[in-house]
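**Student:** the sequence isn't on hand, but the structure is:
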């Protein structure tokens, strides 16, 4: 006999299944309608009804499973509190188990989609393909390879979630769940043609924001249906997140559509009409979210047991999300309007053309905003200044020098990735060397001097009740974690830094990092993070991190910076060209002496490391001179007088 607690669970599962079915049916219907257009563009044969209907249906249902997994990991990590000892409570544990099961479903869907995609791209019905045919074709098609990678990643996350009982591991599971979406983000319409760099970056932001928003909503809905605890807190926290996700989805969706279709084609093409459908769904979701903040959130704050308004609006919102996911999958199977011209080789590879060689003017005046790192830098500036403002409003002060250092570091990151310097970095080794120095040394030093952890701890308010930890408690837990302690050790941080310095001296690694967009993003991120970790571990600016003894600080700094000199010498003496095949594929008439440019890049690395070493050696001298000048100015007696 079913118990009283079984019924809400069954209702919650039925809601998730209903959303998945709604998404799948919507996607399959659109896929069948646009099939003639797709076949006309590709010239392939009809793969049969199993693939025609099954592929979009399973992809949409699988993406709902991924969204459910991400949302429930988010719920366990940040929307409901753990127990006082750090172990997940019953609500967090249930969310974790649901997320793991959904990740397993996502893995199985992705595995089946490998076979369906082979059938789709070959025009051969699935029943006519043998397992050997599918296996041999997987590496030949980018999309099938992406599905295979997705299946592996999702399976790993599902298995990794099984032994987790403590809260401290749930943020890692959330991040891992988001990673399973990345193979899809770098394939499809957005990964090809002109401006594909902007299209891919905007799609990454769109997918992440959408998964957090829709997944968090489904997790909150299931929690409310079960009558779980702290629903008022979970709803309030999710409402804040949903607002930012809505803004991110709106901007990134507009950018992605703008580079794929002209305004004149919006109403005259199937692709444009589906874009209009997505916009309408987003507007509807935004309206429901606004209504949440005006009614259901207010009702929960007055009475935490008053969940009727939340359930009514959330069910409507979940259904609309199901349709939106189906439309998005259908959009991915719809060919966009044909481009008026074929992209140039550089445009096809980079997303933009570089018709002229670099000059000082072009480096400083030609800009192409990097949606990933440029946006991150501006957001970090905003968060930092908001924290400084909160301190000032409370009557506390914060160092203007540290504020200026942080802002300058973020603006330098924008310049390195979005100016002409960032554009030419993708096509020239010498420019790559300049950006590597800026991202690994310049930007990290400025950011670390901003002491962001100290500012955050001072600006964040402690939770009102010890039973419900908030952002400040999360940060304290992270800073005190053994994982961060291991990474923040100077010698560990040095090892991570050297991986970035010497790793790209290997031709295989460098070729992979520069020839594809996703590895290029990872490379830039690794330069930045490894530099931040190293200088934070060595400098001791943030007292929350264990500072290194002063007598060792200069030694390890000089040791680290000397490796840039050695790496530069190594590159200069190489006879093989790093990234040669990729650079030649760009067909830039002004960039033909690849080995000479590589040697220039090596010299830049060596010179940059040497200048940084001299700066480290000069710092104590400058400090002593300033101290002496201060003594003379104040008239204080010197030591020994």
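**Tutor:** Okay, I see it. Note that the coordinates shown come from a computational prediction; the quantities given were computed from them, not determined experimentally.
**Student:** from here on, just use CA atoms for contacts and neighbour counts.
**Tutor:** OK.
**Student:** pull the residues that contact whichever strand or helix holds residue 415.
**Tutor:** Element membership for residue 415, per DSSP states H and E: helix 400-418. Contacts to helix 400-418, defined as C-alpha atoms under 8 Å, 6 or more residues apart in numbering, come from residues 367-370, 373-374, 377-378, 380-381, 384-385, 421-423, 435, 438-439, 442-451.
**Student:** now, of these, which are buried?
**Tutor:** Buried members of the contacts of helix 400-418, scored by 16 or more other C-alpha atoms under 10 Å, are 367-370, 373-374, 377-378, 380-381, 384, 421-423, 435, 438-439, 442-451.
**Student:** from the chain's centre, how far out does stretch 93-108 sit?
**Tutor:** Offset of stretch 93-108 from its chain centre (C-alpha atoms, centre = their mean, to the nearest Å): 21 Å.
**Student:** before we move on, what about stretch 278-293?
**Tutor:** Relative to its chain's centre, stretch 278-293 lies at 24 Å (C-alpha atoms, centre = their mean).
**Student:** go through that stretch and flag the buried ones.
**Tutor:** Buried residues in stretch 278-293 (16+ other C-alpha under 10 Å): 278, 279, 281, 282, 285, 286, 288, 289, 292, 293.
**Student:** who's in contact with residue 524?
**Tutor:** Under the criterion of C-alpha under 8 Å, 6+ apart, the neighbours of residue 524 are 436, 439.
**Student:** okay, now the one to match up with it:
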């Protein structure tokens, strides 16, 4: 009966939110989250000591992003996610669509570039390696929408509707690897769209919105496909432990509903962030033009008036 290879999870009591949020850390993600917070904090402190400012909002965003990862990977949600499709789907949605957005708003790459010391002449330190990576062809490819949109879609369909998912779910390691993949895919998908950080692929705002909306319908369809199914579609979840007191099909329908509802939340969040960024860049542009006009005494306007006068003269 125990085809899932982890006897621990077989006798979990019925799921409640209280039980789901109990501390039960996955070692890999616990270390990763603490490291991320520690390094980010070190960067901010380094800037402060130097007398440079770093927006508090970014620090809060990054911390929330890390906490959202810890929330789904370092609590009992992670244990329940091994045996309940609906809980797994919450983990997947948070880590692939919510955490990346909030982490990116923290601008970790910008912070690293500003905080890391410049290596001496002819030497390569962490900062130089990071810059090299940012400018690499590899980065240009993996952050290009021609790559990220299909990858985003494939991580849903190709993974869940193929034997790969069941294979990964057979072990904790496979499960962790899958979650790392979801987080990485979310980061490369949202980075060109709404990341504050410099990246190799930076389309204009209208293109970014199109990129955002290109991926979302597939997410919704995926959720609907799960909700409409008349039998359990994923082997790993077809025989939930009796102690949970759940029906596999009802749980799958719930998972579909979660995937469908969630596909809207990030779209709205990103859209708000994008409109805000767009507005700010327009304001910066306007200020720049005002400053230029002050400097050259409205040369452009004078030239335009002269041009109109010449047209008028020609007309007469």
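**Tutor:** Nice, thanks for sending it over. Worth saying up front: this structure is predicted, and the values here are computed from it rather than measured.
**Student:** so after superposing, what's the score?
**Tutor:** Overlay of the two chains. TM-score (TM-score structural alignment, normalised by the length of structure 2): 0.81; 281 aligned residues with a C-alpha RMSD of 2.6 Å.
**Student:** residue range for the helix holding residue 415 of structure 1 in structure 2?
**Tutor:** Mapped onto structure 2 using TM-score structural alignment, helix 400-418 of structure 1 spans residues 56-74.
**Student:** check stretch 214-229 of structure 1 too.
**Tutor:** Under TM-score structural alignment, stretch 214-229 of structure 1 corresponds to no residues of structure 2.
**Student:** can you give the contact residues for that stretch?
**Tutor:** In contact with stretch 214-229 of structure 1 (C-alpha under 8 Å, 6+ apart) are residues 5, 8-9, 11-13, 16, 67-72, 74-75, 91, 95, 231, 234-235, 238, 307, 311, 314-315, 318, 321.
**Student:** where's the spatially most central residue of structure 2 relative to residue 141 of structure 2, distance?
**Tutor:** With distances taken as C-alpha atoms, centre = their mean, residue 100 lies nearest the centre of structure 2, 2.1 Å away. To residue 141 of structure 2, residue 100 of structure 2 is 19 Å away according to C-alpha to C-alpha, to the nearest Å.
**Student:** by contact count, what packs against whichever helix in structure 1 runs longest?
**Tutor:** Ranked by residue count, the top helix of structure 1 under DSSP state H comes out as helix 594-634. The contact analysis (3 or more C-alpha pairs under 8 Å, 6 or more residues apart in numbering; DSSP states H and E) places helix 594-634 of structure 1 against helix 429-437, helix 550-572.
**Student:** helices and strands around the longest one, which ones?
**Tutor:** Contacts of helix 550-572 of structure 1 with other secondary structure elements, assessed using 3+ C-alpha pairs under 8 Å, 6+ apart, are made with helix 490-503, helix 517-539, helix 594-634.
**Student:** and the ones you listed, which is most packed in?
**Tutor:** Mean neighbour count (mean count of other C-alpha atoms under 10 Å) peaks for helix 517-539 among these, with a mean of 21.
**Student:** which bit of structure 2 covers it?
**Tutor:** Using TM-score structural alignment, helix 517-539 of structure 1 pairs with 172-194 in structure 2.
**Student:** who are the contact partners of the equivalent of the residue nearest to the centre of structure 2 over in structure 1?
**Tutor:** Matched to structure 1 by TM-score structural alignment, residue 100 of structure 2 sits across from residue 444. By C-alpha under 8 Å, 6+ apart, the contact list for residue 444 of structure 1 reads 409, 528, 529, 531, 532, 535.
**Student:** now the nearest residue in space to the fourth one that is not next to it in sequence: how far from residue 509 of structure 1?
**Tutor:** Same thing as residue 531 of structure 1. Of all residues not flanking residue 531 of structure 1 in the chain, residue 440 sits nearest, at 4.6 Å (C-alpha to C-alpha, 6 or more residues apart in numbering). Per C-alpha to C-alpha, residue 440 of structure 1 is found 18 Å from residue 509 of structure 1.
**Student:** could you do residue 42 of structure 1 as well?
**Tutor:** Taking C-alpha to C-alpha as the measure, residue 42 of structure 1 falls 33 Å from residue 509 of structure 1.
**Student:** neighbour count winner among these two?
**Tutor:** residue 509 (14 against 11; other C-alpha atoms under 10 Å).
**Student:** contacts only, for that one.
**Tutor:** Residue 509 of structure 1 makes contact with residue 503, according to C-alpha under 8 Å, 6+ apart.
**Student:** of the helices and strands packed on helix 594-634 of structure 1, which stretch is the most buried?
**Tutor:** Most buried among those, counting by mean count of other C-alpha under 10 Å: helix 429-437, with a mean of 22.
**Student:** how big is the offset of the helix or strand just after it relative to structure 2?
**Tutor:** Elements were assigned by DSSP H and E; along the chain past helix 429-437 of structure 1, the next helix or strand is helix 443-449. Taken over the aligned residues, the distance from helix 443-449 of structure 1 to structure 2 averages 0.7 Å (mean C-alpha distance after the TM-score superposition for structure 1).
**Student:** can you give me the helices for the stretch 51-200 of structure 1?
**Tutor:** Along the stretch 51-200 of structure 1, counting by DSSP state H, counting those that start in this stretch, helices occupy 90-122, 131-138, 142-161, 170-179, 182-185, 196-226.
**Student:** before we move on, back to that, mind checking which of the contacts of stretch 214-229 of structure 1 are buried?
**Tutor:** Listed as buried from the contacts of stretch 214-229 of structure 1 are 8, 12, 16, 67-72, 74-75, 91, 95, 231, 234-235, 238, 307, 311, 314-315, 318, 321; burial here means 16+ other C-alpha under 10 Å.
**Student:** in strands, which of these appear?
**Tutor:** Secondary structure defined by DSSP state E assigns none of those to strands.
**Student:** residue 285 of structure 2 -> structure 1?
**Tutor:** In structure 1, residue 285 of structure 2 lands on no residue (TM-score structural alignment).
**Student:** since we're on residue 285 of structure 2, how many residues are nearby?
**Tutor:** Residue 285 of structure 2: 12 surrounding residues under other C-alpha under 10 Å.
**Student:** what does stretch 52-67 of structure 1 correspond to over in structure 2?
**Tutor:** Using TM-score structural alignment, stretch 52-67 of structure 1 pairs with nothing in structure 2.
**Student:** next: stretch 18-36 of structure 1.
**Tutor:** Per TM-score structural alignment, stretch 18-36 of structure 1 has no counterpart in structure 2.
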